[in-house]
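> how would this look folded up:
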Amino acid sequence: MAAQAQYEELARQLSAFGVVKRDLGRIMPAVCSPGSAAVLTLLGRHGDMRMSNLSELLAVDMSVTSRHVAHLAERGWIDRSPDPADRRSRILHLTPEGRTVLAELYRRSVALLAERLSDWTDDEIGQLIRLMSRLRAGFGDGRSTLHRPPPPPAPPSRPAPPPLHETTRTPA
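The predicted structure follows:
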């Protein structure tokens, strides 16, 4: 098991990892926010799905998901069709234009990673992929703890109340 100092350093490194995500976000087209890119990526990876499933995978509130979906639908990158099992729900799916945008997002991301990691060996990149996959798997897909507050701390144990003593009453 790793020492406490190693976990502390890991926490610092993960916090600093935001710079990588920001750089990846900067290469996206202006009309495609990182949130929109995440929606396209999830639909590309998992296929058609309900908005509630998408919201779970994004680990965000349904209102945030709805804004991303509306933005993408306005651009013609996704379609919302009635769910045959529940006409009140909508099934989201990528359009051909959405698939083209997604392919461009991947192309840009791969180009940036290839540029920034050009001095890494294939083995080092493979090791990073394996370790990141394992780390992500250790946290699950985000759905298990979504929208659940952390459990409250256990109440402090209280001593048992003193026994009740019978009171003496004078009969009236």
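
> Going by C-alpha atoms from here, please, whenever you check contacts or count neighbours.
Noted.

> so how far is residue 135 from residue 32?
Distance of residue 32 to residue 135, given as C-alpha to C-alpha, to the nearest Å: 28 Å.

> Among those two, which residue is more densely surrounded?
residue 32 (19 against 11; other C-alpha atoms under 10 Å).

> Then that one would be within a helix, right?
No. Going by DSSP: H, G, I helix; E, B strand; the rest coil, the assignment for residue 32 is coil, not a helix.

> Just the residues contacting the lengthiest strand in the chain, thanks.
Taking DSSP state E as the criterion, the chain has its longest strand at strand 86-94. Residues from elsewhere that reach strand 86-94, judged by C-alpha atoms under 8 Å, 6 or more residues apart in numbering: 40, 43-44, 47-51, 77-83.

> if we go to 6 Å?
With contacts defined as C-alpha atoms under 6 Å, 6 or more residues apart in numbering, strand 86-94 is touched by 48-50, 78-83.

> Throw together a PyMOL command that grabs the buried residues out of these.
This is the PyMOL syntax for the buried subset of the contacts of strand 86-94, where burial follows 16 or more other C-alpha atoms under 10 Å:
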select buried, resi 48+49+50+78+79+80
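
> which two from the contacts of strand 86-94 end up farthest apart in space?
Longest distance between any two of these is 14.9 Å, between 78 and 83; criterion C-alpha to C-alpha.

> Second input sequence below; structure requested for side-by-side comparison:
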Amino acid sequence: MTGLKQDRGDDDVREQLLASVGEQLGALLSAARALTAASAAQVHPDLQPAAFHVVRWLHAFGPAHAGAIAEGVAMDKSAVSRLIRDLKGVGLLRAAPDPEDRRATILSLTPLGEKRMKKAFEQKGQVFLQRTAHWSTEELATFAELLRRFNTPPP
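Sure thing, here's the model as predicted:
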């Protein structure tokens, strides 16, 4: 009988801890959205935050067709097409004919787009540095490992 009470106590503690993890993940997601909005504004103040995802994807993976970008950022093709139009309009993106299929277009960042993306990444990095400046190397290693484990689906 005592074992059952102990198990219930452990369940209560685990439930409270999971609720706390959920709260902190919610806070993290809110902070991430705010940081993405700030990064988007850094890239160009007139752009929607979603445009930052397109720019970031192109920065990471290089020139691509609009369909590949839409798939890569998990957005609807029509939404990505509007973002691409806006990015081209402010000089951050360029379109060129696909050398393998002249009917298709390859999109890439302009030098200005690369420059603005680099600056946005630097500012984002500063936020991470500020938040972890007082952490020890061991704490950073633990945090990185726990995040990796959390983000890795179970087998």
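
> Trace residue 106 of structure 1 over to structure 2, please.
Aligned by TM-score structural alignment, residue 106 of structure 1 pairs with residue 121 of structure 2.

> Could you count how many residues lie near the residue nearest to that match when sequence neighbours are not counted?
Excluding its sequence neighbours, the residue lying closest to residue 121 of structure 2 (C-alpha to C-alpha, 6 or more residues apart in numbering) is residue 39, at 7.6 Å. Residues contacting residue 39 of structure 2 under the criterion other C-alpha under 10 Å number 23.

> Assess the claim that residue 39 of structure 2 and residue 122 are in contact.
No. Residue 39 of structure 2 is beyond contact range of residue 122, at 9.7 Å (criterion: C-alpha atoms under 6 Å).

> In structure 1, what residue corresponds to residue 96 of structure 2?
So, by TM-score structural alignment, residue 96 of structure 2 is matched to residue 81.

> And residue 133 of structure 2, by the same measure?
So, by TM-score structural alignment, residue 133 of structure 2 is matched to residue 118.

> now swap in residue 28 of structure 2 and tell me
Looks like residue 28 of structure 2 aligns to residue 17 there (TM-score structural alignment).

> Can you classify the match of residue 133 of structure 2 as helix, strand or coil?
Residue 118 of structure 1 is classified as coil under three-state DSSP.

> what residues are up against it?
With C-alpha under 6 Å, 6+ apart, residue 118 of structure 1 has no contacts at all.

> Any idea how many residues pack against residue 105 of structure 2?
18.

> And for the one 5 residues further on?
By the measure other C-alpha under 10 Å, the count of residues near residue 110 of structure 2 is 16.

> Residue 76 of structure 1 belongs to a strand?
No. Assigned with three-state DSSP, residue 76 of structure 1 falls outside any strand and is coil.

> quick one, helices of structure 1?
4-16, 18-26, 34-46, 51-58, 62-74, 96-116, 122-139 (DSSP state H).

> quick one on the thing from earlier: report the contact partners of the match of residue 96 of structure 2.
90-91.

> Now with 7 Å, please.
Residue 81 of structure 1 sits next to 90-92 when contact means C-alpha atoms under 7 Å, 6 or more residues apart in numbering.

> Which of the residues you listed sits closest to residue 71 of structure 1?
Out of the contacts of residue 81 of structure 1, the member with the shortest distance to residue 71 of structure 1 (by C-alpha to C-alpha) is residue 92, at 12.9 Å.

> Show me what that closest one lines up with in structure 2.
By TM-score structural alignment, residue 92 of structure 1 lines up with residue 107.

> burial count for the aligned partner of residue 55 of structure 2 in structure 1?
Using TM-score structural alignment as the criterion, residue 55 of structure 2 maps onto residue 40 of structure 1. By other C-alpha under 10 Å, 26 other residues sit near residue 40 of structure 1.
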